[in-house]
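Q: this one's sequence-less:
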């Protein structure tokens, strides 16, 4: 391990003799110790032995000079720096019920779902982080709004009458006003006390015959949203979940006769669906808002009409982490001695949660819950404390330490006791009481049984792809299927020694307190447990409140997708609520009073590169050409990436533009390329719903002061890179 990243202070070698110096020194000693040896040529067997032992001595000196590195690691241990364990990946699991239930149904916390086990790969298990309650939806108000502010609302609740589990009307109802315009919305307000957080809601609509709307049913200009307490978020997962096709209700026939058109909208409600009041209407808000039509997307010419509407909760989504629960694992029996250490069966160990602790059962007494601490510095002899090495999987009990001045104090105590008569001594005042040995942490009595509950898992292998978590490890009643509609994120491997060395200076500067910008950045990384790869404290702006600190974070992602030639999509770097809450809680305990914290995400800008290359004649065969083209794609995805990109390959710098010359310099390093043709850059922007690739190239792509560049492959959105191979004849014609 080389500490090239440390400050280059002058350091002396403990022994700076080289191999040549050792050989020369041996030759100089030959006339003194063996004067009859006169043949000093390389062919002499004695010289061969001298060179052999000089080489062995040189190897020992090289290892001897590594002692300062060992001391540096020992200093890290004295500072209490430990290697952080792997971070578990986070995924949102969606459970679908097999039937419509008439009362609330709970899927318990800790339900395990796994990927498919193959011949080459073990199944990866995820467990839910909390209980999932699938409730009974009840509509409180039915409204229509003209503007996005929801200050001008029209109440249509009286036009509907509840009929069993649905709301129905005896006449037609216009979803939007007579002349629908972008910004008009159809709002449903649910009862605020209903347990609907994270539920999958199915709304069945029945339309009217022959009502034209003027839209393209395959691309309706509308968006289904729910208010999560801070903003409106999209709850329609995909267009296929809306079989009404934007309330257009394509006519269909059943058994030779024309039936009443109907359809169903499946919405995935947010896990934080807060009750809110708009214009004196309080409840959980859901709306269908008209959006601005695009150039090839017609808007609504007439308002759609519906006759009936039914509701049902068909499932729910809950946050899950890549982990396996181990409950009450027996560690062994205490021998009553201090400093005991116990091996935990499965490592590494994830961060402990409520209910995950050490349970000590003394003989003939009820079990006791012990407390985990970071060190024994403040542990007394009667404190039930223990340490956990999460990476190695060991549990340590308190040691017995002899104090530095114990010998001197024992001599003084012995002299004092010799001068005092036994009957004059205070109760308990004897020689053993003055031994000056301190016990840090209580010792379990001899014969006590130790059991430990924990979770194991973590690592980048947990960043599984979407729709791969499909297998329940235990049967759950009424659950028909389970899946993850989005890829798992934030899984990270254990911290390396080099990373710990880099973290040490930040720890010494901040002293675990967030004051400066560098403190907030370092503590954000530490508080995430490795789940956040990069952090940047944003400069204070004019419109930012005084005393507020904004931190831009980039979570970890599975970089294996780059090697596959796919890149990493910006959605992979989204900050999930569980990780946000974890980091905010960690920083909240270390910030100054009055400081307001905000975690933000960068403004990602996509880059699509179109390049022309000519290969060397030796690489003109199809196999070599395909391999080089794949490597070029990998180079581009790795270079234009928030984690692995940039000139230093440690992540694309914030606010740095990309130019065609950057791509040219990158491709010139690839072996097999003889000539580079045109290099074109196409920016990819997010319009609120999808990513759109600009049709014309630009001279450079500037993400903005706090933006980041990203590249990924998507066939539908045409976000990937394109590399064309030119033949020598085509190059000659261009010349």
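A: Alright, I've got the coordinates. From a predicted model like this one, the values you see are computed outputs, not experimental measurements.
Q: C-alpha only now, for contacts and for neighbours.
A: Fine.
Q: can you map out the strands along the stretch 451-600 of the chain?
A: Remark: strands assigned in the stretch 451-600 of the chain by DSSP state E, counting those that start in this stretch are 471-472, 479-483, 532-537, 548-555, 596-600.
Q: closest one to residue 586 among the ones you listed?
A: Residue 586 lies closest to strand 596-600 among the strands of the stretch 451-600 of the chain, at 11.3 Å (Cα to Cα).
Q: who touches the closest one?
A: By Cα atoms under 8 Å, 6 or more residues apart in numbering, the residues outside strand 596-600 that reach it are 547, 548, 549, 550, 551, 552, 553, 580, 584, 588.
Q: Can you flag the buried ones in these?
A: Among these, those classed as buried by 16 or more other Cα atoms under 10 Å are 549, 550, 551, 552, 553, 580, 584.
Q: quick one: which two of those residues are the most distant?
A: By the measure Cα to Cα, 549 and 580 form the most distant pair in the buried ones among the contacts of strand 596-600, at 15.0 Å.
Q: So for this protein, which residue is the most central one in space?
A: residue 490 (1.5 Å; Cα atoms, centre = their mean).
Q: For it, list the residues it contacts.
A: Shown in contact with residue 490 (Cα under 8 Å, 6+ apart): 87, 88, 89, 90, 463, 531, 532, 555, 556, 557.
Q: For residue 128, see how far away it is.
A: 16 Å (Cα to Cα, to the nearest Å).
Q: cool, and residue 257?
A: Between residue 257 and residue 128 the computed distance is 48 Å (Cα to Cα).
Q: These two - which one has more neighbours?
A: residue 128 (24 against 8; other Cα atoms under 10 Å).
Q: my guess is the more buried one meets residue 111, correct?
A: Yes: counting by Cα atoms under 8 Å, residue 111 is a contact partner of residue 128 at 5.4 Å.
Q: second one coming, line it up with the first:
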């Protein structure tokens, strides 16, 4: 039974005035002038005003008690999360040498929203154009025979065959258009050689030899943005082995042999298609989430291009042919990003040696001499990367929505227990911030000592120099001498930190466009939208989380714990969470009793690309994984997935009441059926519980998992729409496992992570055949056809 909390008094100012004036004839009948101009009435209104304020404050006592209880439990409100993105800095008109050093902490802006770079980089005087070799399957036999004759001399043995492709430019994403995607693992429809080719281009009108000298031996920062659509992510059971970072791609540069004859000119080499693996100095798992890889370019003598014979350009392992003469004239060198499915790793790297046990991966980069560098990782593990890439570019770094506050004077120590100080800018960013929080206290001789942050001040010993921080409010709290040291009287205290967060950090493509730090001739932009920005948790949300926190204690044990904690994930707008214990999404047809395995289904509240069938993208799933990972048990294998939508077509025939406009009623029925089958607002009507009472309605929380779609349910929904006299018929069509349309069906089975994705049509009279809405059977998957290289000109 729910406890009813009494309201002390809910009377308003007007009610108090009316009740007071009503007592006047009883106690003072001689007082007859009760107009507002009477001084006595003015005194009564003053009394009502003061009483209303007193009642308001009294009624807030329970709220104050709940908030105080929240503070005592140590439940902090989730602060706003910052937006994160990849930016590129280009040297359009600046000097070629030396390269511009951009340290971590450099500020760039999207309007008035500040961002700070998180990884140092050097801006080289080159830009990039990205190409891939797309298999060509539309050649007729005559064309194939013609090119076979043309390129017959390139076959070295009888077992060699020609394969055809066309060079395609991987254009940057653009607002309002679907993101371009190339799958390096797909040699049928993606790339013929599992590679991306990055052409390093000199600035317009620049001397190519001077550009080669400027970039020789320098560090080049390459950004990669994988495709946002991914089936899900998995956190395997934790272990103590932390492998090194493997970006999942091999970075190689063109390595022709020097032309000893001297006839080719500077920067031109000869010989077969050879490539040198570039040494990697910093790496992140760029196939798993947006990230960076920094490589060291070879010396000037090895920055060469091939001098091609007729018909040789673009053949074999040579880079794709560039048909734009203006672009080809600016070409400095080629870098090949080659996909290796057997070594592709996951996670993100920091290059700092810090790591965790959440499935971090890593890799090494070896030069031709056998040397290599091992890099550490910090990440949430995911399913094996698929090789799907949306964007790649050079001179890239990461930017976080934040402002760096260096050496802020916090205050002067008083020597008292539990001293508190408030930082000037809030919220204070935590892990992943460009500038980690540093609090220093000055001792008697003027030496600054760094104190450490701790979650619970009472867990510290008397000699521990620690403090706690409420990131949302910026409140610093020091110990009492028994639990943590006390800053001595007169000691200066200073702090350095990063502050930022909020939905304003969600910036579209090209929104980050200026920086007061960059010199003239340099430009900054974000080629992909930022991600992860979100508002903080409200006080009301924090109050409602008290009972759930007492149940789960910030640890994932029961299904309710998974559900409650997933909903508190910062930086994402969750519309629905479902928890399936002992469920393996990779084996949906088998009996589900997988010990230690939990699957969490998450659906975003909105999806601009698919409003009716929202799907979480890669950043959304990564945020949920990163939030749940430190709270799960070490033996739990956690899968975080989006829904799998089952396409269905629903046709409803109705009869309308007299006086109703059929078209309006039909639209209302279609809207009601669509909402009924929605993954966010759908659901069945109330059902009878075992005790004979009516159970709570499932409507409004999304179509339930494991509940088949039946015509009878849709008929019940359509009948309840105003203006409907009766439902004539309901027909449903669906696709089977082979992609063929089956119509009509008695029901649509929904199992595992599947949810209906409905297309609804409503007509007056009998329901139309839903098979006519499907456009026929689904096209069969393409068959792999060997295709030869197809140059545009011969």
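A: Right, received. Where do you want to start? Everything numeric here is computed off the predicted structure, so don't read it as measured data.
Q: For the contacts of residue 490 of the first structure, name the two members farthest from one another.
A: Maximum pairwise distance in those, criterion Cα to Cα, is 13.7 Å, between 463 and 532.
Q: in stretch 98-105 of the second structure, what counts as buried?
A: Under 16+ other Cα under 10 Å, the buried positions of stretch 98-105 of the second structure are 99, 100, 102, 104, 105.
Q: In contact with the last one, which residues?
A: Residues in contact with residue 105 of the second structure, defined by Cα under 8 Å, 6+ apart, are 116, 117, 118, 404, 434, 435.
Q: So for the second one, what's the nearest residue that isn't a sequence neighbour?
A: Nearest non-adjacent residue to residue 117 of the second structure, counting by Cα to Cα, 6 or more residues apart in numbering: residue 399, 4.2 Å away.
Q: Check the burial of that neighbour by counting its neighbours.
A: For residue 399 of the second structure, using other Cα under 10 Å, the count is 29.
Q: Now it: which helix or strand?
A: strand 396-400 (DSSP states H and E).
Q: average distance between that strand and the first structure?
A: Following the fit onto the first structure, the mean deviation recorded for strand 396-400 of the second structure is 4.2 Å by mean Cα distance after the TM-score superposition for the first structure.
Q: Mind picking the one among the buried ones among the contacts of strand 596-600 of the first structure that's closest to residue 144 of the first structure?
A: Within these, the smallest distance to residue 144 of the first structure is 34.2 Å, found for residue 580 (Cα to Cα).
Q: How about that closest one, nearest residue that isn't a chain neighbour?
A: residue 599 is the one closest to residue 580 of the first structure (Cα to Cα, 6+ apart), at 7.4 Å.
Q: can you tell me how far the corresponding residue of the second structure for the one you found sits from residue 670 of the second structure?
A: Matched to the second structure by TM-score structural alignment, residue 599 of the first structure sits across from residue 640. For residue 640 of the second structure, the distance to residue 670 of the second structure (Cα to Cα) stands at 32 Å.
Q: Residue 316 of the second structure now?
A: Counting by Cα to Cα, the gap from residue 316 of the second structure to residue 670 of the second structure is 56 Å.
Q: of those two, who's got more company?
A: Taking neighbours as other Cα under 10 Å, residue 316 of the second structure and residue 670 compare with residue 670 leading, 22 against 17.
Q: next one: the strand holding residue 399 of the second structure to chain centre, how far?
A: 15 Å (Cα atoms, centre = their mean, to the nearest Å).
Q: The residue nearest to the centre of the first structure -> the second structure?
A: In the second structure, the residue paired with residue 490 of the first structure is residue 532, using TM-score structural alignment.
Q: And for residue 348 of the first structure?
A: With TM-score structural alignment as the criterion, residue 348 of the first structure matches residue 427.
Q: Assess the claim that that match and residue 497 are in contact.
A: No: using Cα under 8 Å, residue 427 of the second structure is not in contact with residue 497, being 10.2 Å away.
Q: can you tell me the helix or strand for residue 414 of the first structure?
A: helix 406-419.
Q: how about that helix, which residues of the second structure does it hit?
A: Residue correspondence for helix 406-419 of the first structure in the second structure, counting by TM-score structural alignment: none.
Q: helix or strand right after that helix?
A: Next helix or strand after helix 406-419 of the first structure toward the C-terminus (DSSP H and E): strand 437-439.
Q: Report all helices and strands that that next one contacts.
A: Applying 3 or more Cα pairs under 8 Å, 6 or more residues apart in numbering; DSSP states H and E, we find strand 437-439 of the first structure packed against strand 400-402.
Q: And the strand it packs on, how far out from the chain middle?
A: 41 Å.
Q: ok, now stretch 96-115 of the second structure?
A: In terms of Cα atoms, centre = their mean, the gap separating the centre of stretch 96-115 of the second structure from the centre of its chain is 23 Å.
Q: Check stretch 455-470 of the second structure too.
A: On Cα atoms, centre = their mean, the centre of stretch 455-470 of the second structure falls 33 Å from the chain's centre.
Q: and that stretch, which stretch of the first structure?
A: The aligned range for stretch 455-470 of the second structure in the first structure is 374-389, by TM-score structural alignment.
Q: so which strand or helix has residue 145 of the second structure?
A: If you go by DSSP H and E, residue 145 of the second structure is part of helix 141-150.
Q: tell me which residues in that helix are buried?
A: Burial within helix 141-150 of the second structure, assessed by neighbour count using 16+ other Cα under 10 Å, is assigned to 144, 147, 148.
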